[in-house]
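kindly generate the corresponding structure for this input.
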Amino acid sequence: MRRRKLRQHKVPCLVNMCTNRFTQLLEEHGTEPSSSVDYCILLKDYLSCLNDSFITCLAQLEFHSAITAANQNWRRFNCKKFEGKTISESECQFWGNEHLERRRHKRKDEYDEYENNFYDGDKPEEEMEYINSRNYDYNRKCAIFGHLHLNRFQTNVPENCAITGAYPLFDSRFLLVQVTIDESTEKFDGINGQFISKAVAVIVRPREGCVPIQQIYLADASDSGPITGTFQDGTNEIGEHRNKRSVKILVYEEGIRADVILYHLDTTVRIRKFGNKFLSVFIEASTKLLENQNDHHQICTHGCRRRNEFKGDTKIDQPCIRERSEIEE
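Next up is the predicted model:
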């Protein structure tokens, strides 16, 4: 009796899928390599995924590197002691707690120092370098203001934007900041300028344990009265973990300025309203959030598609902050 030969199906090596899934889960939980329940459980899941592909990945150098590194971390962080425990799905993992505490105890004038440096443009070069580098390891700053000036995350060279329409300032898995730019009817140095005359949208996207559903904050320059202090659903905060909010909106300066503080992302979006004419935006983003950026064109990272750079020591001639008498008119 002839024995039938079973048909063999070739199973692909899934090492890349396992690694991508592991990386994604670490980001979603806000977990860093450490001797913790959350990290060790995710690492165990990663090892299980790799072991399932053991036979089909034997010839892949990438597989051996991945499983060696995973096993080393398992031993290094003594993950065996956490076996049998589970991740708390409801717990929000805050990024940069140490940095937040440091910022929370800073005086207001110290907190605003970097932002004010953008707006006045009068500080000496040495002082400017000190301010720019002081918190470099913690966060990056971007500002767009006036008619229409931009300082990007990775450069201190000011740019003059010559674009109109709706554009993302910053876009990531957890946060989108978008502005709508119009052309001014007033002439500056003989040409028309651009400014944020319509709206700034801050879209806070879901993140497990921190933000259950998407929330949208809108600021419109043409609205009479103070700047908006709530999301579209009427609330001004999101989430709670051990008496700490994930996100909170605070309004300052008699309704001229609103801060959307994303505690869980160690990030702040600050919006100022100048009369009923235009808005300015300042973003202080954690380096970890920048690592989660989407790939398409974003003004704070790539600059404006049409722009002019200021040459040499040229300063901004037109004031970016109007006098209070002008605002009240």
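
C-alpha from now on. contacts and neighbour counts both.
OK.

in the helix or strand containing His64, what's buried?
Assessed by DSSP states H and E, His64 sits inside helix 61-76. Within helix 61-76, the residues that count as buried by 16 or more other CA atoms under 10 Å are Phe63, His64, Ala66, Ile67, Ala70, Asn73, Trp74.

and the following helix or strand past it, how far from the chain's centre?
Downstream of helix 61-76, the first helix or strand assigned by DSSP H and E is helix 97-104. When distances are taken as CA atoms, centre = their mean, to the nearest Å, helix 97-104 is centred 17 Å away from the chain's centroid.

touching the very next helix or strand once past helix 97-104 from outside, list them.
Downstream of helix 97-104, the first helix or strand assigned by DSSP H and E is helix 108-111. Helix 108-111 is contacted from outside by Arg103, using CA atoms under 8 Å, 6 or more residues apart in numbering.

please apply the same query to stretch 179-186.
With CA under 8 Å, 6+ apart as the criterion, stretch 179-186 contacts 163-169, 192-201.

of those residues, just the buried ones, PyMOL syntax please.
Restricted to buried positions by 16+ other CA under 10 Å, the PyMOL selection for the contacts of stretch 179-186 reads:
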select buried, resi 163+167+168+169+193+194+195+196+197+198+199+200+201
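
which residues in the stretch 201-329 of the chain form helices?
287-290, 299-302, 324-328 (DSSP state H, counting those that start in this stretch).

to compare against the first, here's the next sequence to fold:
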Amino acid sequence: MMLPLILLYLIGYETRVTTACSRLEACNSEFRTGLEVAGIQEPESSAPYCAELRAYSQCIKKANKACRGDLSFHTSTAVIDSLMKRFKCAQQNWGPPYKRPSVKPKSNSICSHQSNSEYVHCGIFGDPHLKTFTKSYQTCGAKGAWPLIDNKFLAIQVTNMPVINSSSATATTKVTIIIRRVPGCAEEKTFEATSDAPLRPFFVDSSYSTGPEGSVQMKASINKTEKVEIYLRYIDTTLVVRRVGEYLGFSCRLPWDIAKIREENALELCQTGCPGTELLDIASSRGHRLSWETALNKCKQDMDLETGVRNNLTDQYLDWCVFDVMTTGKNEFVSTAHLAQEDVLYMDPSSLRNRTFPLDLNGIPKPSSAAISNVTLNLQVTAVVDRCGRNVVHAPAYEGAPQVGRVAIKVPPIWENRIPVL
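Okay, here's the model as predicted:
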């Protein structure tokens, strides 16, 4: 069971999952509306909440024939079952399900984005680690100020500073978001976050929205961690800034036709990744504040005690967590990894491969520059052995629009015998 997905509902995310199955979109909208009508702001073990879950389940079951080939359909079904068990809905005397008319999207809603484009995700956190729109996974030095996105709608910049003097690793200490003016939909707004102060739930002019019908909205949550979410309806874009201890993290989800807008030769980390001179090899650049075994034990805990997030770190997020904790010795980086993966589960769940075996950072020799050039093309990749025993490296396609498929590349000899068999 993918427990992190339960958190999408537990912490009150407004679900904006785009899927080819229109019936599933309607069910998602009906569920959100039902919670609002019932006055339910947080999950609870109550008859009204369980009634909404049951209505949601019945709605989705009606879409089984049309949506059974859709990943979001199966994910939603699993999440509902887990929520109903978690809140003991079988013991609730919930009565008949609440009936409401289907929610249909407004075809001519003012300042709403209409597109069939695929949605993409970019995120940065930790020392810092970057996932680009094209699913390139990198660890970068990148000290100072760097642009993540810079187009006619948005300018987003992060500032990274060294975490310790003995390492080339840095961490994000400032995030600046500029929402550019779009006549009729938004006035220019600026949001700033620094790691040495609590996140402010408003723009620098003290407002928290702009545009007709709130076409730009901000909401904040402060529980065990701090989070600010900004939604731009006219480009259907979600921006998330998190603060954990002394460090910041950032994630965004937007349509590809918006994400690909950029000036020719412009440097945008979410588009192009970090320059080659800023890339770090996590095997050779790791620190030694903690041993690999100790760091791994901290990162393998299925519940982060600092944030309350319950999930299992996988893929690059597990490797990056171990790297950060080995380098700094700080538990904050366990929390940032959990929260970064939680954002990916919300914004780009299909990008995760659920690899649970970690990269052994104890004694891996640094591959030659030729091997790195031939295999990764400046991408951090996940190496596996397929069921036929052939050594391959799975890497995302990276030219043009994002693609779902993966390409297989021969593993260089230096990596042989270091790859666990699935």
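
please state their TM-score.
Overlay of the two chains. TM-score (TM-score structural alignment, normalised by the length of structure 1): 0.52; 194 aligned residues with a CA RMSD of 3.5 Å.

and the helices of the stretch 201-329 of structure 1 as a markdown table, adding distance to Lys141 of structure 1 and mean neighbour count?
Putting the helices of the stretch 201-329 of structure 1 into a markdown table (distance: least, CA to CA, whole Å; neighbours: other CA atoms under 10 Å) gives the following:
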| stretch | distance to Lys141 of structure 1 | mean neighbour count |
| --- | --- | --- |
| helix 287-290 | 10 | 18 |
| helix 299-302 | 9 | 20 |
| helix 324-328 | 26 | 10 |
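
as a markdown table, these with distance to Arg103 of structure 1 would be great.
As requested, the helices of the stretch 201-329 of structure 1 are exported to a markdown table (distance: least, CA to CA, whole Å):
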| stretch | distance to Arg103 of structure 1 |
| --- | --- |
| helix 287-290 | 16 |
| helix 299-302 | 23 |
| helix 324-328 | 29 |
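
what distance do you get for the equivalent of Gln271 of structure 2 over in structure 1 to Ile163 of structure 1?
Correspondence of Gln271 of structure 2 to structure 1, assessed by TM-score structural alignment: Thr301. Distance of Thr301 of structure 1 to Ile163 of structure 1, given as CA to CA, to the nearest Å: 16 Å.

same question for Phe310 of structure 1.
16 Å.

so which of the buried residues of helix 61-76 of structure 1 is the closest to Val247 of structure 1?
Checking those against Val247 of structure 1 by CA to CA gives Asn73 as the nearest, at 32.9 Å.

now Leu265 of structure 1: how far from Glu284 of structure 1?
From Leu265 of structure 1 across to Glu284 of structure 1, the span is 11 Å (CA to CA).

of these two, who's got more company?
Leu265 (25 against 20; other CA atoms under 10 Å).

what lines up with the more buried one in structure 2?
Leu265 of structure 1 maps onto Ile235 in structure 2, by TM-score structural alignment.

just checking, that match touches Leu254?
Yes: the criterion here is CA atoms under 8 Å, and Ile235 of structure 2 meets it with Leu254 at 7.4 Å.

strands of structure 1, residue ranges please.
139-145, 149-151, 159-161, 165-171, 175-188, 191-195, 199-204, 215-220, 237-238, 247-252, 257-262, 267-274, 278-286, 307-309 (DSSP state E).

what angle do the first one and strand 278-286 make?
Using axes from the mean of the first three to the mean of the last three CA atoms, to 10 degrees, the direction of strand 139-145 of structure 1 lies 170 degrees away from that of strand 278-286.

what range does strand 139-145 of structure 1 cover in structure 2?
Counting by TM-score structural alignment, strand 139-145 of structure 1 sits on residues 119-125 of structure 2.

check the fourth one too.
Aligned using TM-score structural alignment, strand 165-171 of structure 1 spans residues 144-150 in structure 2.

what's that stretch in contact with?
Here stretch 144-150 of structure 2 makes contact (CA under 8 Å, 6+ apart) with 155-161, 262, 267-271.

make it 7 Å
Ala155, Ile156, Gln157, Val158, Thr159, Asn160, Met161, Arg262, Glu268, Leu269, Cys270 (CA atoms under 7 Å, 6 or more residues apart in numbering).

stretch 239-251 of structure 2 now?
So stretch 239-251 of structure 2 is contacted by 122-125, 171-174, 195-196, 225-231, 252-253, 332, 336, 343 (CA under 7 Å, 6+ apart).

contacting residues for Tyr317 of structure 2?
Ala337, Gln341.

now do the SS call for it.
What DSSP: H, G, I helix; E, B strand; the rest coil gives for Tyr317 of structure 2 is helix.

Tyr49 of structure 2 now?
The assignment at Tyr49 of structure 2 comes out as helix when based on three-state DSSP.

can you name the residues that contact the closest residue to Tyr119 of structure 1 other than its chain neighbours?
If the residues on either side of it in the chain are set aside, Tyr119 of structure 1 comes closest to Cys320, at 6.2 Å by CA to CA, 6 or more residues apart in numbering. Shown in contact with Cys320 of structure 1 (CA under 7 Å, 6+ apart): Tyr119, Phe145, Gly146.

out of these, which end up buried?
Tyr119, Phe145, Gly146.

nearest to Tyr138 of structure 1 among those?
The closest of the buried ones among the contacts of Cys320 of structure 1, once distances to Tyr138 of structure 1 are taken by CA to CA, is Tyr119, at 21.9 Å.

corresponding residue for that closest one in structure 2?
When structure 2 is aligned by TM-score structural alignment, no residue sits opposite Tyr119 of structure 1.

how much space separates Tyr119 of structure 1 from Ala143 of structure 1?
Taking CA to CA as the measure, Tyr119 of structure 1 falls 9 Å from Ala143 of structure 1.

swap in Phe170 of structure 1?
Taken as CA to CA, the span from Phe170 of structure 1 to Ala143 of structure 1 is 11 Å.

and for those two, which residues touch both?
Common neighbours of Phe170 of structure 1 and Ala143, using CA under 7 Å, 6+ apart, do not exist here.

these two touch, right, Thr139 of structure 2 and Pro128?
Yes: in this structure, Thr139 of structure 2 is within contact of Pro128 by CA atoms under 7 Å, at 6.0 Å.

just to revisit the earlier point, quick one: which of the helices of the stretch 201-329 of structure 1 is nearest Cys40 of structure 1?
helix 287-290 (20.6 Å).

structure 2: matching residues for that closest one?
Going by TM-score structural alignment, helix 287-290 of structure 1 lines up with residues 256-259 of structure 2.

and for stretch 43-62 of structure 1?
Using TM-score structural alignment, stretch 43-62 of structure 1 finds no match anywhere in structure 2.
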